[in-house]
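> Dropping a prediction and its sequence here:
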Amino acid sequence: MVTIEQLSSGVFADMFELQGLVARAVYDGAAIYGDHNLELPALHSLESMVVVHTRFNSKSGHALQAQVSVPLHARYPRLSLDGHAVVDIKFPSLLFQCSCKGNPQHASIVASLTALFSMVGVVILWVVSMRSYKSHKTKVA
């Protein structure tokens, strides 16, 4: 299964963390496409995409299970007058490749899903202190 997560400029995935998960055989592979600079604030960063390769586990009979957790970090948000920044994390896209047992000529079936009932969308509210905003505004002005 391939999980594709499109990240807004307000969050990033750390490639070193993902490489550690691959090294510990948690995932078969992982890659980040787009903005790799971890130090950039949200204002100066671009969107990125995280791709994680994993396998299904067959725990009970014909039921297949897979769990994917991508460690995300918030970037320094754009400052606003109300002191809040909203980062919207969308549903990931999933790509499944299945081998058909006993039929090598039709060895793969590919399906793409954009949302599953078991997934929950997450909205992260980052609260920036007004005191920090005022001191920043004073230093800039």
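Nice, I can see it.
> Please count neighbours and contacts with C-alpha atoms only from this point.
Noted.
> Pull the number of nearby residues for residue 16.
Residue 16 is flanked by 9 other residues according to other CA atoms under 10 Å.
> With adjacent residues omitted, what lies nearest to residue 58?
residue 64 (4.8 Å; CA to CA, 6 or more residues apart in numbering).
> Below is structure B, check it against A:
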Amino acid sequence: MKDNMKEKDLTVDFFFGNEEINPFNAPQMCVVRRLSNAYHELENEKFPANKAEINLRIAKLSFYEELIDICIQTDFSQADIIALYEEEDLAEIAWLFWNDVKCPVTDVLLLIAKLAYCDEISDKVIDFLV
């Protein structure tokens, strides 16, 4: 039963509206999902929120929008984009580098790609940064 599930998981398609999208043909969908989550987080914020929190949320939205643009314009590998979507720690590190260190988004994505390929390095870097 588990073997069948593994095979099925590899061929699952996502549905977006009425359109069927294969995630490996549209890797930016992972980043779009993060942007959607960020919008929902901002939308569900209980007011009154202080101005700094609102500015932080707006900055996160612009970060995810820029990630979408880069992913659409650039051919990143499946592993790079999936790492950004699935690894919450990597997404937080990406935000840290973009917001605090003012690292360009392309460099952030390359950093994520390198961290995604080596779990041992990724764990050490995450522990160091977080």
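That came through, no problem. Because the structure is predicted, anything quoted here is derived from the model rather than measured.
> TM-score of the superposition?
Once superposed, chain against chain, the TM-score is 0.22 (TM-score structural alignment, normalised by the length of structure 2); 52 aligned residues with a CA RMSD of 5.3 Å.
> hang on, the earlier thing: the residue nearest to residue 58 of structure 1 reaches residue 96, doesn't it?
No. Residue 64 of structure 1 is not in contact with residue 96 according to CA atoms under 8 Å; the separation is 11.9 Å.
> Buried residues, the longest helix seen in structure 2. List them.
Ordering each helix of structure 2 by length in residues (DSSP state H) puts helix 51-73 first. By neighbour count with 16 or more other CA atoms under 10 Å, helix 51-73 of structure 2 contains the buried residues 57, 60, 61, 63, 64, 65, 66, 67, 68, 70, 71.
> Can you list the helices and strands that it packs against?
The criterion is 3 or more CA pairs under 8 Å, 6 or more residues apart in numbering; DSSP states H and E, and the helices and strands that helix 51-73 of structure 2 contacts are helix 28-43, helix 88-99, helix 105-117.
> circling back to that earlier point, which other helices and strands contact the host helix or strand of the residue nearest to residue 58 of structure 1?
Assigned by DSSP states H and E, residue 64 of structure 1 belongs to strand 63-65. Here strand 63-65 of structure 1 touches strand 57-60, going by 3+ CA pairs under 8 Å, 6+ apart.
> who does the strand it packs on touch, helix- and strand-wise?
Secondary-structure packing of strand 57-60 of structure 1 (3+ CA pairs under 8 Å, 6+ apart): strand 63-65.
> next structured bit after the strand it packs on?
Using DSSP H and E, the next helix or strand after strand 63-65 of structure 1 towards the C-terminus is strand 72-74.
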